[in-house]
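Trainee: sequence and predicted structure below; questions after.
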Amino acid sequence: MSIARTLMTAAFVASISSPALAAFPDPGMWAIGDEADGKPGRGIQLDRQGGKTLIFTYFGYREDGSATFMQASGQLIGGKTFVGELVEFKNGRALGGPARSGEIAKVVGPIAVTFSSTTTGTITLPGELPQKFGRFQFESNLEGLQNRRFAAATAGPFAYLNAAEVMLDLQGKMLRMELSWGQPQNTCTHTGDLVPAGKGFRSQGVVSCSYENSPTRYRIEDLQVDEYGMLSARLYRGSEETIVTQPQLINITGVCQSKGAVFVGISICRPAELGRDSVDLME
């Protein structure tokens, strides 16, 4: 390996070294324990609008079988914990009824949540033991990951971007991701599982790089390609020990490159290539 290439590779790797960031919970519907069985049940609607404030709306049933909802709100502590009081309400406006303001019926009890990732955690409800708690996924968006190439940029702890190229492909339930950058080109190939996680996916496995003699471990969180073909993900790398305690972090963003014929240059992916209708994306 040339001296210039060695220095370039070292600079790239150094730029992605940083401690893991707090994983803020993904807004949306969350399932409690193993209760997501496809039948009418209970759950949590969690809202977060880019900050630390969380609003939990619990929907479930009373002892007599009638439906109810309760709410708790407060601040996320340390990037992973929440403690609040579940409050039940009454006398609000009914469907088709006149306007009237609801009022507190009673404070039901404390709710405590510990998040282990953006889409998983543990929840303790009033009168119940701690149990698993996870983002409910009702739609799979695999089209954006199937044999797709992206013009991308990577960023570590410093305020600059590195131009890169990302190639994603699925092999059964396994993910293969190639990340390439630099001149001459360096390539890291990531191969591992693919697990649905909220509006995206997570993956973990082995990464082999052209500038390293032996493979290391990786973990990807919040991997997604949105309806406009924009890629985003957080990639963590490290040894068997440091992948958990102090992994290297690289943030990835990119735009999908179309496979269709174009007259000049490479165009972005068309809606049909991502399993969507162009009418759906009209503004």
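Mentor: Right, received. Where do you want to start? On a predicted model such as this, the values are computed, not experimentally measured, just so you know.

Trainee: going forward, measure contacts between C-alpha atoms and count neighbours the same way
Mentor: Fine.

Trainee: the closest residue in space to residue 48 that isn't next to it in sequence: how many residues sit nearby?
Mentor: With sequence-adjacent residues excluded and distances taken as Cα to Cα, 6 or more residues apart in numbering, residue 48 is closest to residue 54, at 5.2 Å. By other Cα atoms under 10 Å, 20 other residues sit near residue 54.

Trainee: quickly find the element holding residue 54.
Mentor: Here residue 54 sits within strand 53-61, counting by DSSP states H and E.

Trainee: name the single longest helix found in this structure.
Mentor: Ranked by residue count under DSSP state H, the longest helix found in the chain is helix 3-15.

Trainee: how far is that one from where the chain is centred?
Mentor: Relative to the chain's own centre, helix 3-15 is displaced by 29 Å; criterion: Cα atoms, centre = their mean, to the nearest Å.

Trainee: can you name the next helix or strand after that helix?
Mentor: Note on helix 3-15: by DSSP H and E, the next helix or strand toward the C-terminus is strand 28-32.

Trainee: report the contact partners of residue 23.
Mentor: 79, 80, 115, 116, 117, 118 (Cα atoms under 8 Å, 6 or more residues apart in numbering).

Trainee: can you do 6 Å?
Mentor: For residue 23, the contacting residues are 117, 118, by Cα atoms under 6 Å, 6 or more residues apart in numbering.

Trainee: distance of it relative to residue 81?
Mentor: Distance of residue 23 to residue 81, computed by Cα to Cα, to the nearest Å: 11 Å.

Trainee: before we move on, what about residue 175?
Mentor: Residue 175 is 31 Å from residue 81, by Cα to Cα.

Trainee: those two: who's more crowded?
Mentor: Neighbour count, other Cα under 10 Å: between residue 175 and residue 81, residue 175 has more, with 21 against 17.

Trainee: structure B:
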Amino acid sequence: MNKAMGIRSTVVASVLALASSMGWAARSFTPQAGTWAITEELDGKPGRGLAIDVQGNTFFMQVFGYETNGDATFYTATGQMDGDTVTAPLMQYQGGRSFGSDARDAVALESPGKVTVSFANGLQGTVQFPGEPGRAIQRFEMRSDDYVARYWSAGETRSFLGTTLDSNALAHRQVHINIGKPAQDLQWRVWMRGFHGVPWNTFICTKAADQDIFRCTNSEPQPADGNEPYVQSIALRIVNVDLVAELVVLEQGAVLTYPVMGTAIGGGSGSTITGCAFWLDLYIGDQINCNLSITPSSGTWLVEDEWTFKPGRGMAIDVQNGMALAQVFNYLPSGRPTFHMGSGSFQKAQTQLALNRYQGGRALGGPLQSAELAEAAGDLSLAFLYGGTSSRALSRVRGTVALPNEPQKQMVRMALEPGAADAQGLLGQWWLKFSTLIAPQDTVAVTLSRVEGLEAVSDDGAIRCTRADPAVPRRATCTWIRDGVTSTGYLFQEPGNRSGTVLQVRDRHGNLMGLGAVPLE
């Protein structure tokens, strides 16, 4: 894992320059962080793959693959996105830390050449390695048997927070979407609010076989007066914590199409007087009083005390739909680079995975071939918790890790861009929710376009957000002054920019946070 200062020093100047101008000529999607696969190599057997992490315009990729002699190895690549594409040198290292060894910094080997990655949307793209033609890549998806039983077979309800986008791809209306099968008839339904004059509209749906893709039609007749927009149909797709949808709307005599991007905020069944037990899975995990289970932030993770700005080891962790997949990029006692991989079910906020090392897979420029097991290395234990032992809270970006033959250590989700934890990281377009002591909640779309001191500030200066509480560094407090009255709102902004109560539409560079134009068939 390349933790060299180059990851930051080569990008800081360009990132800060882009952050100062909030023009919207940017990507129409953000690639989903986690494990990606080379499409033609997906055969259900061990092989090579990509751990991709894009934050803002910064791209970081860890490649797990093989040498020509069959030995497992890894490469990294980092650079700045140019539109939907990045070209960067593949880097390889040796001499770093192995399981149970003392601290060791790795040294760079000669680069085998450059890699080019281009994205068509947040789930699909191409990769061209040195000595190879361009090959199609796709986001690797997985679901546990428990997830399939609960959310596909039983049709337990899932809830999403989203936004429609107007013809300029800017925030249009905030929408809430629930999907499930009522027990009385087991018919798939979507309930949506935010687009009509009534609290909720109900849609009757059909589900694609073995996919989280739904096509739905409005079950309620169009109002006779025709004053309100009438959503005729919805097509939607759920991919891990992301929602992509398309609404067909009859509005003022014209049929319009609105794309929707959103994020999962909960799922489950049952209820209590507090409402907490209804959402057994809190995918986002910022509803403080209902933290029962979360999906941690997929992407690049580091052992905290190994963050030395020198080459070392790292992890790619991918948790989705009740499953966890982890790659550890590290070294053998001889110093040779290698990787270990494990997968298994994920419950609540922790898991234990058996790590394996493989051999014999495809090398750069080599023929297509699958790998086989070389060694069972021991167990990897992950827990996504922070705080003291007596009062620990769930976290999407912090946790503990126990590697084979090593004690438990603190780990942290890697932030690729400077300023991610201060006001710079709050810039972009958001749906924010505000309230006063005497007024109801009010949700508005706002662009936080500049930094003044410790605050991210809206275009007109009326809304100001700051990370004011050092005890909760990921939480920001926002104030909105209107007609002499101050309203207050809160947001939780983390790598991936997921939150259960507010939604980030665009990042500080103007890139849309959703998956873009992914297939809905």
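Mentor: Done, it's in. Computed from a predicted structure; not experimentally measured.

Trainee: after superposition, what is the TM-score?
Mentor: Remark: TM-score between the superposed chains equals 0.64 [TM-score structural alignment, normalised by the length of structure 1]; 241 aligned residues with a Cα RMSD of 4.2 Å.

Trainee: OK, contacts around the counterpart of the residue nearest to residue 48 of structure 1 in structure 2?
Mentor: Mapped onto structure 2 by TM-score structural alignment, residue 54 of structure 1 lines up with residue 59. Residue 59 of structure 2 sits next to 78, 79, 80 when contact means Cα under 6 Å, 6+ apart.

Trainee: what ranges does the stretch 151-283 of structure 1 have for its strands?
Mentor: In the stretch 151-283 of structure 1, the strands defined using DSSP state E, counting those that start in this stretch lie at 162-171, 174-181, 186-193, 195-197, 200-209, 216-225, 230-238, 248-257.

Trainee: for residue 163 of structure 1, see how far away the residue minimising distance to the centre of structure 1 is.
Mentor: When Cα atoms, centre = their mean is applied to structure 1, the residue found nearest the centroid is residue 222 (2.7 Å). Residue 222 of structure 1 is 21 Å from residue 163 of structure 1, where distance means Cα to Cα.

Trainee: any idea how far the residue nearest to the centre of structure 1 is from residue 250 of structure 1?
Mentor: Counting by Cα to Cα, the gap from residue 222 of structure 1 to residue 250 of structure 1 is 12 Å.

Trainee: likewise for residue 56 of structure 1?
Mentor: Residue 56 of structure 1 is 31 Å from residue 250 of structure 1, by Cα to Cα.

Trainee: dump the residue contacts of residue 216 of structure 1.
Mentor: By Cα under 6 Å, 6+ apart, residue 216 of structure 1 lies in contact with 206, 207, 239.

Trainee: list the buried ones in stretch 93-105 of structure 1?
Mentor: Under the neighbour-count criterion of 16 or more other Cα atoms under 10 Å, stretch 93-105 of structure 1 has nothing buried.

Trainee: for that stretch, how far is the first residue from the last?
Mentor: Stretch 93-105 of structure 1 has an end-to-end distance of 14 Å (Cα to Cα).

Trainee: and the contacts of it?
Mentor: Residues outside stretch 93-105 of structure 1 that contact it (Cα under 6 Å, 6+ apart): 88, 89, 90, 91, 92.

Trainee: which residue of structure 1 lies farthest from its centroid?
Mentor: In terms of distance from the mean C-alpha position of structure 1, residue 98 ranks first, at 40.9 Å (Cα atoms, centre = their mean).

Trainee: give me the mean deviation of the strand holding residue 54 of structure 1 from structure 2.
Mentor: Its matched residues in structure 2 lie on average 1.2 Å from strand 53-61 of structure 1 after superposition (mean Cα distance after the TM-score superposition for structure 1).

Trainee: and that strand, which residues are buried?
Mentor: Counting neighbours by 16+ other Cα under 10 Å, one finds that the buried residues in strand 53-61 of structure 1 are 54, 55, 56, 57, 58, 60.

Trainee: nearest to residue 126 of structure 1 among these?
Mentor: For the buried residues of strand 53-61 of structure 1, the residue nearest residue 126 of structure 1 by Cα to Cα is residue 58; the value is 11.6 Å.

Trainee: wait, doesn't that closest one sit right on residue 72?
Mentor: No - Residue 58 of structure 1 sits out of contact with residue 72 when judged by Cα atoms under 6 Å, with a separation of 8.4 Å.

Trainee: circling back: out of the contacts of stretch 93-105 of structure 1, which are buried?
Mentor: Buried among the contacts of stretch 93-105 of structure 1 by 16+ other Cα under 10 Å: residue 88.

Trainee: select from the contacts of stretch 93-105 of structure 1 every entry located in strands.
Mentor: In strands, judged by DSSP state E, the following of the contacts of stretch 93-105 of structure 1 are found: 88, 89, 90.

Trainee: identify, from those, the entry nearest to residue 215 of structure 1.
Mentor: Closest to residue 215 of structure 1 out of those is residue 88 (53.3 Å), distances taken as Cα to Cα.

Trainee: so what corresponds to the closest one in structure 2?
Mentor: Aligned partner of residue 88 of structure 1 by TM-score structural alignment: residue 92.

Trainee: in contact with the residue lying closest to that match once chain neighbours are set aside, which residues?
Mentor: Distances taken as Cα to Cα, 6+ apart place residue 75 nearest to residue 92 of structure 2, at 4.9 Å, with adjacent residues excluded. Residue 75 of structure 2 sits next to 62, 63, 90, 91, 92 when contact means Cα under 6 Å, 6+ apart.

Trainee: which stretches in structure 2 count as helices?
Mentor: 6-9, 12-19, 145-147.

Trainee: residue 265 of structure 2 is nearest to which of the ones you listed?
Mentor: Of those, nearest to residue 265 of structure 2 by Cα to Cα is helix 145-147, at 15.5 Å.

Trainee: other SSEs contacting that closest one?
Mentor: Here helix 145-147 of structure 2 touches no other helix or strand, going by 3 or more Cα pairs under 6 Å, 6 or more residues apart in numbering; DSSP states H and E.

Trainee: so how far is it from its chain's centroid?
Mentor: 21 Å.

Trainee: same thing with stretch 84-104 of structure 1?
Mentor: That offset, for stretch 84-104 of structure 1, works out to 33 Å (Cα atoms, centre = their mean).
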